[in-house]
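# Quick one: sequence and predicted model below, then my questions.
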Amino acid sequence: QIGQGTYSSVYKARDLETGKTVALKKVRFVNVDPESVRFMAREIHILRRLDHPNVVKLEALVTSKMSCSLYLVFEYMEHDLAGLVAIPGIKFTEPQVKCYMQQLLHGLEHCHIKGVLHRDIKGANLLIDNNGILKIADFGLATIYNPDNKQHLTCRVVTLWYRPPELLLGATEYGVAVDLWSTGCILAELLSGRPIMPGRTEVPFVTFVAFVTLIRCTC
């Protein structure tokens, strides 16, 4: 087992026919509320419409009647960006940062062109293989959007450290900018070696953003 969620577990596994290493996301449907089933169906729908070198690929779906489980089969990636940043003594060079950011932006561009907002860009959701290839993963909070058709969306998305000002202030109409703000936070984190806005509540974040905005307006 390499990961754990509220309703799912992630395992490193091997395809016995091909010998290929894969990641298995096991979702159990025993005592799962209908809302969670709807979210899972939406995530699968989104994953199946995406196909890009910098977006993790859903390779197959497998069901098990015996265990009342659904298995999502993904390509296996050795690392995630948050884990690499947390390693003592690790400091990314500017060329490395540029390489990762370029891949992240390419992957996001594909998502946005396909009408998908990720809504949870953070280091733990950016997977990296041993060749330095970065892929966006975990579309559990993602949603379909149409920039030409305004729709009300929840503001309770994006991990707090990477949440943009409009969501902190309760906006329900937003677009690709929420992913781009999070991407900017990732850039600053890679250059500084730590999250730039750590905290446990929303109040310090709103205060910090207001302070920075005030400084910019008076410069």
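That came in fine, so what should we check first?

# make it CA atoms for all contacts and neighbour counts henceforth
Fine.

# mind listing what's buried in the longest helix seen in the chain?
When the chain is parsed with DSSP state H, its longest helix is helix 94-113. Judged by neighbour count (16 or more other Cα atoms under 10 Å), helix 94-113 contains these buried residues: 97, 100-101, 103-112.

# what about Ser182, how many neighbours?
Neighbour count for Ser182, taken as other Cα atoms under 10 Å: 23.

# Need the buried residues of helix 94-113 in a markdown table (columns: distance to Val209).
Below are the buried residues of helix 94-113 laid out as a markdown table (distance: Cα to Cα, whole Å):
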| residue | distance to Val209 |
| --- | --- |
| Val97 | 24 |
| Tyr100 | 26 |
| Met101 | 23 |
| Gln103 | 27 |
| Leu104 | 24 |
| Leu105 | 23 |
| His106 | 27 |
| Gly107 | 27 |
| Leu108 | 24 |
| Glu109 | 26 |
| His110 | 29 |
| Cys111 | 27 |
| His112 | 25 |
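
# Put this next to the previous one:
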Amino acid sequence: MKAANVLITKNGVLKLADFGLARAFSAKNGHSNRYTNRVVTLWYRPPELLLGDRNYGPPVDLWGAGCIMAEMWTRQSPIMQGNTEQQQLILISQLCGSITTEVWPGVENLDLFNKMDLPKGQKRKVKDRLKPYLKDPYACDLLDKLLILDPSKRCDSDSALNHDFFWTDPMPCDLSKMLAQHTQSMFEYLAPPRRPGHMRHPHHQVPGGPTKPSSSMAESGYQDRVF
């Protein structure tokens, strides 16, 4: 999950893209999965993957959803932009509090827990950081529940959809009417029109035009900051 893979049609239909590393998973009790933890763009990667967990499930995407929602509400770039997995864990700790066995029982069993330099004494600051951007306390509470360190305590999709944020005024509006005001795709500026018979390399940019960081730049930490 990342903002670039969340698409909305002109009729207000939301679609998720890029399932290149998607795999079927089992939720059976006692069944241990052995997936790769090298998934999810670094800035949206949850702490369990950064610490080497290979037996994960839907909570990894709920973390990504929280990051995306915070990014949209703050109207800024990704809220945690580390340039390495170590740096990403530091930014997560600075926002969500120190990763300890007290807040996350069993985290010490993850492969990289004792190999990473995890900040100590960090307090959880999700709500404090978001208050200047979010006037709705329900919105703040929802994000706080989506960005919980322990995946077993993280808000699941059913609980998120039933959160008070979605059931209090103002209620969700009809996106199709709002989007009908746009006459072209919001992504067209990334794909300049080609001259007839001319094949443009997909990474070429119009001189002087806007640029977009490549996925490799994002992974390597095109920017390094936390909102």
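Received the coordinates, thanks. The structure presented is a predicted model; accordingly, all values stated were derived computationally and were not measured.

# Got a TM-score for the pair?
These two chains, once laid on top of each other, score a TM-score of 0.42 by TM-score structural alignment, normalised by the length of structure 1; 98 aligned residues with a Cα RMSD of 1.9 Å.

# one step back: which two in the buried residues of helix 94-113 of structure 1 are spaced the farthest apart?
Val97 and His112 (22.1 Å; Cα to Cα).

# so how far is Leu126 of structure 1 from Leu167 of structure 1?
The gap separating Leu167 of structure 1 from Leu126 of structure 1 is 21 Å, by Cα to Cα, to the nearest Å.

# out of the two, which sits in the busier spot?
Leu126 (23 against 18).

# and the gap between the nearest residue to that one once chain neighbours are set aside and Leu58 of structure 1?
Closest residue to Leu126 of structure 1 apart from its sequence neighbours, by Cα to Cα, 6 or more residues apart in numbering: Ile136 at 4.9 Å. According to Cα to Cα, Ile136 of structure 1 stands 12 Å off from Leu58 of structure 1.

# sorry, back to before: elements contacting the longest helix of structure 1?
strand 134-136, helix 177-192 (3 or more Cα pairs under 8 Å, 6 or more residues apart in numbering; DSSP states H and E).

# Following the chain past that helix, name the next helix or strand.
strand 116-117 (DSSP states H and E).

# Any idea how many residues pack against the closest residue to Arg48 of structure 1 other than its chain neighbours?
Using Cα to Cα, 6+ apart and skipping residues adjacent in sequence, the residue nearest Arg48 of structure 1 is Leu58, 6.9 Å away. Residues lying near Leu58 of structure 1 (other Cα under 10 Å) number 18.

# can you check the one 4 residues further on too?
Other residues near Val62 of structure 1 number 11, with proximity taken as other Cα under 10 Å.

# isn't there a strand covering it?
Yes: under DSSP: H, G, I helix; E, B strand; the rest coil, Val62 of structure 1 sits within a strand.

# quick revisit: verify the stated contact: the residue nearest to Leu126 of structure 1 with Leu105.
No: counting by Cα atoms under 8 Å, Ile136 of structure 1 sits too far from Leu105 to count as a contact (9.9 Å).

# Kindly indicate which of the buried residues of helix 94-113 of structure 1 lies nearest Ser192 of structure 1.
Nearest member of those to Ser192 of structure 1, counting by Cα to Cα, is Val97, at 10.9 Å.

# quick one, what contacts Pro34 of structure 1?
Residues near Pro34 of structure 1 by Cα atoms under 8 Å, 6 or more residues apart in numbering: none.

# is it true that Ser159 of structure 2 lies in a helix?
Yes: assigned with three-state DSSP, Ser159 of structure 2 falls within a helix.

# Check the gap between it and Leu7 of structure 2 for me.
23 Å.

# can you check Cys67 of structure 2 too?
16 Å.

# Of these two, which one has the most company?
The residue with more neighbours, out of Cys67 of structure 2 and Leu7, is Cys67; 24 against 13, by other Cα under 10 Å.

# where do the strands sit along structure 1?
3-4, 8-14, 21-28, 58-64, 69-75, 79-80, 116-117, 126-128, 134-136, 143-144 (DSSP state E).
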